[in-house]
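> what shape does this take:
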Amino acid sequence: MNARKKVAFYTLGCKLNFSETSTIARSFTDEGFDRVDFSEQADIYVINTCSVTENADKRFKTIVKQAQKTNPKAFVAAVGCYAQLKPQELADVDGVDLVLGATEKFKITDYLNDLSKNDFGEVHSCEIEDADFYVGSYSIGDRTRAFLKVQDGCDYKCTYCTIPLARGISRSDALENVLKNAKEIAEQDIKEIVLTGVNIGDYGKGEFGNKKHEHTFFELVKALDEVAGIERLRISSIEPNLLKNETIDFVSNSNTFVPHFHIPLQSGSNDILKKMKRRYNRELYVDRVSRIKEVLPHACIGVDVIVGFPGETNAHFLETYHFLNELDISYLHVFTYSERDNTEAVDMDGVVPMNVRHKRSKMLRGLSAKKRRAFYESQLGTTRTVLFESENKEGYIHGFTENYVKVKTPWNPDLVNTLHDIELTNIDDDGLVRFEFVNEFAL
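Below you'll find the predicted structure:
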């Protein structure tokens, strides 16, 4: 390989993908490549794909065109979930040279001895059963926070989801390795770590996917809480049936774990939850939210919800809407159901027309805005700690409090990646919160 070739990355999808892109990028750096922004001229463009929604599939072609426009001679490689599920479909996209499945993506540099354009996309795929090993990952250098991967794959059989087909069985990183990665992140002066995975509450299944539980998620949380140099730890999405009281109670007394939980619901109707093969009912969900608010009244709680699942009648949807409206939550991530090949749901009766799906999605997005506003208003007058981001957005610097209130103040580069105690004062026209420094900050 020629030295000082340039490589650029584009990541679609979740926090887990961002952590894996960073790890793949470091392997290029180790091989003598310079990393550049995706908008710049590069010799290789690597696209980390997602296949959770139809839109992510379509965006892939647009991103390939963008890379080709910047450099028509560049080598284009695709990795990630879509690359595992439909490798030939990606390989057939004009301009794609290499497609790597789940077992090959971390070995991408092994495939780059010849960077000349291919007439046809070359596929190195695998049967997903072969994805039975674990590769630890974390993102670094992209933001003021790092995404630390602790788990991969999923053993759940939700009827709408392709992730088990794309990522394989549930398997976890060894506790010692997670702690080693966390220490490496802390040494980079990154203030916040977000724990990520496909199903992180399932953490503990052996490194090679066996069913022997080496450690529990709670043991992981306790061990990470003791790593020196980390200011904040945030738990990303965790299934309600796997979020135990012991974890909630520990977070309530922790100095580093922040009062922010993201808990997938998907539907507020027990009938639909059953059709989705979710492992809880709405009553358990209420119990989890109640427990959090009991010990952490100021906690931020985010919710995933899917609209338009097959068989979802108007009555089912309204059941979900009213359920969420009455629940003490802070915001929603709303997903419009889209048919995915090789899932049970794709063959179910009661297909919801697309215009109805979009109408329901719009209603829930409106509810989310209302919930977020109410949560922000409940925090006015309180003192919180903010971590400032690194981007100048139209003359403002943004940041998040420990309980995920987004704040803004006029741009000041000295604030980047710093923590400050602030008093939340008022909500601006754009919905973000203004504040005053509790301890006078030297501007």
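
> all contacts plus neighbour counts: C-alpha atoms, from now on.
Will do.

> just the element for the residue nearest to His333 when sequence neighbours are not counted, please.
Closest residue to His333 apart from its sequence neighbours, by CA to CA, 6 or more residues apart in numbering: Asp304 at 4.7 Å. When secondary structure is defined by DSSP states H and E, Asp304 falls within strand 300-307.

> between the longest helix along the chain and strand 300-307, how many degrees?
Of all the elements of type helix in the chain, the one with the most residues (DSSP state H) is helix 354-379. For the pair helix 354-379 and strand 300-307, the angle between their directions (axes from the mean of the first three to the mean of the last three CA atoms, to 10 degrees) equals 170 degrees.

> residues of helix 354-379 that come out buried?
Within helix 354-379, the residues scored as buried using 16 or more other CA atoms under 10 Å are 357-358, 360-361, 364-365, 367-368, 371-373, 375-376, 379.

> what segments of this protein are helices?
15-30, 54-70, 81-85, 87-91, 163-167, 175-187, 217-224, 245-253, 270-276, 282-295, 314-326, 354-379.

> quick one more, to check against the first:
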Amino acid sequence: MNQSRSEHIEYLLKKAGFKACLEGEEPDIVVFNTCAVREHAKNRAVSIIGQFASQKRKDGFPIILVCGCMSQIYQKELLHHVPNIDVLLGTHNLEEVPLLIQKRLEKQKDTQPQLAFWSKPEGQFLETGYSRKPGVSAFLPITYGCNNFCSYCVVPYATGPQRSKPMELILEELQKILEEGFKEVTLLGQNVNSYGEDLGLKWGFEKLLENIEKLVEERPSRVWIRFITSHPKDMRESIVDLVKESKVLCPYFHLPIQAGSNKILELMNRGYTKERYLEIASYIRDTIPDASIGTDIIVGFPEETEADFQQTLEVVEKVQFEIAYTFAYSPRPKTRASSMVDSVPPQEKKRRLLELNQLVRRVYQKRVEKLRGKTVALLIDKQEKTFSGRTPSNLRVFIESSVKNSLKPGDMLLVKITDIRDGKIFAEKA
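Predicted structure coming up:
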């Protein structure tokens, strides 16, 4: 999501006459688009911004602009720890970035930082225009903001309520992406399943996917469409059915469970039970056997006992996630959980996280072993020491044969899985 917003900021700056620095050039302006979801990300950002700010030349350059979730949440703290920030703005007024930089250029000797914060967003989510680097994959935001208020999550406080981009704007942007030659497009939203609810659309996400399917099917070359993130409380069987029947939509569902205990899920304000989650996961597995399920899991949430943690491990055993992002809980400002006692000691959080990660790896290796000898579609998207790509179900596969000499990023081909080593999947052309 932040990568896509950064592409939008770059688009706005180029449109206003600024140009991106080439590698090795001294920048006049440095823009930091920040994230506040985790404490580690925040601390790292403060450190990096401070490094750049401390290198200001006598002429006042480079101009340091900081925007995004961290500036929205930590405005005073940022100004205190990084005194050389020139422009600080929140999440609701990115369109002002070029104007604010221009004003700063006109008042270069002004020592007071420019601040630009709207307390809440205005109107619809109408963001268009992204400076995407040529490549295989592109991102396309369809919503911004969130209405869920999970008790651990700062996102609704940083981004405001969910605003869905009008369908015609999404289709126009998708058309541009296709014309630019991208082979894979990922629809982005904090909760894509609830797309269109704020526009008065019932089953808006299904309608959007149907329209996207029609648009992409008309293309002479094949294009894959993915979407993230799906919230379990809004995940519907009809979405799974659409993906099953589609020639365009990829069978990968990022469906964060966060915890396997109903007690913790309720404390997290997630809006579903473990039983409902397992029901959805089973429906995906039964309906699309080749689909992958990804997840996010937090360990050490306030009041999580060892018994609660064991229930999370049981869910991992049952679902056998192909992809899992795992985290130890850290309190975020303004959230309801930040007022709860952080009852799980740091060392216990580390132990649970280690045990969880070990299980995630074991079940993943057990699941991908079943792929050995199978033929799958692959979209080549990386060229490093060897070529690799992703399957429609979002599994990374490495090519190890002479065919790699004739490959290039963007190629789609059928490959046969030949080996699985240390969790890595290897294949040759089918």
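
> the residue nearest to His333 of the first structure -> the second structure?
Aligned by TM-score structural alignment, Asp304 of the first structure pairs with Asp296 of the second structure.

> so where in the second structure does the longest helix of the first structure end up aligned?
Across the second structure, the stretch matching helix 354-379 of the first structure (TM-score structural alignment) is residues 346-371.

> check stretch 250-269 of the first structure too.
Residues 242-261 of the second structure are the counterpart of stretch 250-269 of the first structure, counting by TM-score structural alignment.

> pull the distance from that stretch to the chain's centre.
Remark: stretch 242-261 of the second structure is offset 14 Å from the chain centroid, using CA atoms, centre = their mean, to the nearest Å.

> give me the residues contacting it.
Applying CA atoms under 8 Å, 6 or more residues apart in numbering, the external contacts of stretch 242-261 of the second structure come out as 206, 213, 216-217, 222-232, 265, 274, 277, 287-288, 290-299, 308-309, 311-315, 392-394.

> need the buried ones from those residues selected in PyMOL.
With 16+ other CA under 10 Å as the burial test, the buried ones among the contacts of stretch 242-261 of the second structure are selected in PyMOL as follows:
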select buried, resi 206+213+216+223+224+225+226+227+228+229+230+231+232+265+274+277+288+291+292+293+294+295+297+298+299+308+309+311+312+313+315+392+393+394
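
> quick one on the thing from earlier: now the strand holding Asp304 of the first structure on the second structure. Mean distance?
Mean deviation of strand 300-307 of the first structure relative to the second structure after superposition (mean CA distance after the TM-score superposition for the first structure): 0.8 Å.

> got TSV for the helices of the first structure, with distance to Thr196 of the first structure too?
As requested, those are arranged in TSV below (distance: least, CA to CA, whole Å):
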stretch	distance to Thr196 of the first structure
helix 15-30	6
helix 54-70	20
helix 81-85	16
helix 87-91	25
helix 163-167	14
helix 175-187	11
helix 217-224	12
helix 245-253	16
helix 270-276	23
helix 282-295	20
helix 314-326	25
helix 354-379	23
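
> which one of those helices lies nearest to Gly197 of the first structure?
Nearest to Gly197 of the first structure among the helices of the first structure is helix 15-30 (5.6 Å), distances taken as CA to CA.

> coming back round to it: helices and strands around the strand holding Asp304 of the first structure, which ones?
Contacts of strand 300-307 of the first structure with other secondary structure elements, assessed using 3 or more CA pairs under 8 Å, 6 or more residues apart in numbering; DSSP states H and E, are made with strand 260-266, strand 331-336, helix 354-379.

> and the shortest one, what does it pack onto?
Helices and strands in packing contact with strand 331-336 of the first structure are listed as strand 300-307, helix 354-379; criterion 3+ CA pairs under 8 Å, 6+ apart.

> again with the last one
Helix 354-379 of the first structure is packed against strand 300-307, helix 314-326, strand 331-336, strand 419-427, with contacts defined by 3+ CA pairs under 8 Å, 6+ apart.

> again, only this time at 7 Å
Counting by 3 or more CA pairs under 7 Å, 6 or more residues apart in numbering; DSSP states H and E, the packing neighbours recorded for helix 354-379 of the first structure are strand 300-307, strand 331-336.

> that helix vs the second structure, average offset?
With mean CA distance after the TM-score superposition for the first structure, helix 354-379 of the first structure averages 1.6 Å from its match.

> likewise the shortest one?
Comparison of strand 331-336 of the first structure with the second structure after fitting gives an average deviation of 1.4 Å (mean CA distance after the TM-score superposition for the first structure).

> residue range for that strand in the second structure?
Here strand 331-336 of the first structure aligns to the second structure at residues 323-328, judged by TM-score structural alignment.

> which residues touch that stretch?
By CA atoms under 7 Å, 6 or more residues apart in numbering, the list of residues contacting stretch 323-328 of the second structure from outside reads Ile293, Gly294, Thr295, Asp296, Ile297, Ile298, Val299, Gly300, Lys349, Leu353.

> spit out the contact partners of the aligned partner of Cys126 of the first structure in the second structure.
Correspondence of Cys126 of the first structure to the second structure, assessed by TM-score structural alignment: Trp118. For Trp118 of the second structure, the contact set (CA under 7 Å, 6+ apart) comprises His92, Asn93.

> do Ala186 of the first structure as well
Residues in contact with Ala186 of the first structure (CA under 7 Å, 6+ apart) are Gly229, Ile230.

> alignment lookup: it to the second structure.
In the second structure, Ala186 of the first structure lines up with Leu178, judged by TM-score structural alignment.

> cool, Ser19 of the first structure as well?
So, by TM-score structural alignment, Ser19 of the first structure is matched to Ser4.

> OK, contacts around that match?
Ser4 of the second structure neighbours (CA under 7 Å, 6+ apart): Phe139.

> now do the longest strand along the first structure and strand 419-427, the angle between them.
When secondary structure is assigned using DSSP state E, the longest strand within the first structure turns out to be strand 383-393. Orientation check (the same axes, to 10 degrees): strand 383-393 of the first structure against strand 419-427 gives 90 degrees.

> show me what strand 383-393 of the first structure is packed against.
strand 396-401, strand 419-427.

> what range in the second structure matches the longest one?
Looking back up the chat, that one is strand 419-427 of the first structure. Residues 412-420 of the second structure are matched to strand 419-427 of the first structure when aligned by TM-score structural alignment.

> mean per-residue distance, that stretch versus the first structure.
Using mean CA distance after the TM-score superposition for the first structure, stretch 412-420 of the second structure ends up 1.1 Å from its aligned counterpart in the first structure, as a mean over the superposed pairs.

> list the buried ones in that stretch?
Met412, Val415, Lys416, Ile417, Thr418, Asp419, Ile420.
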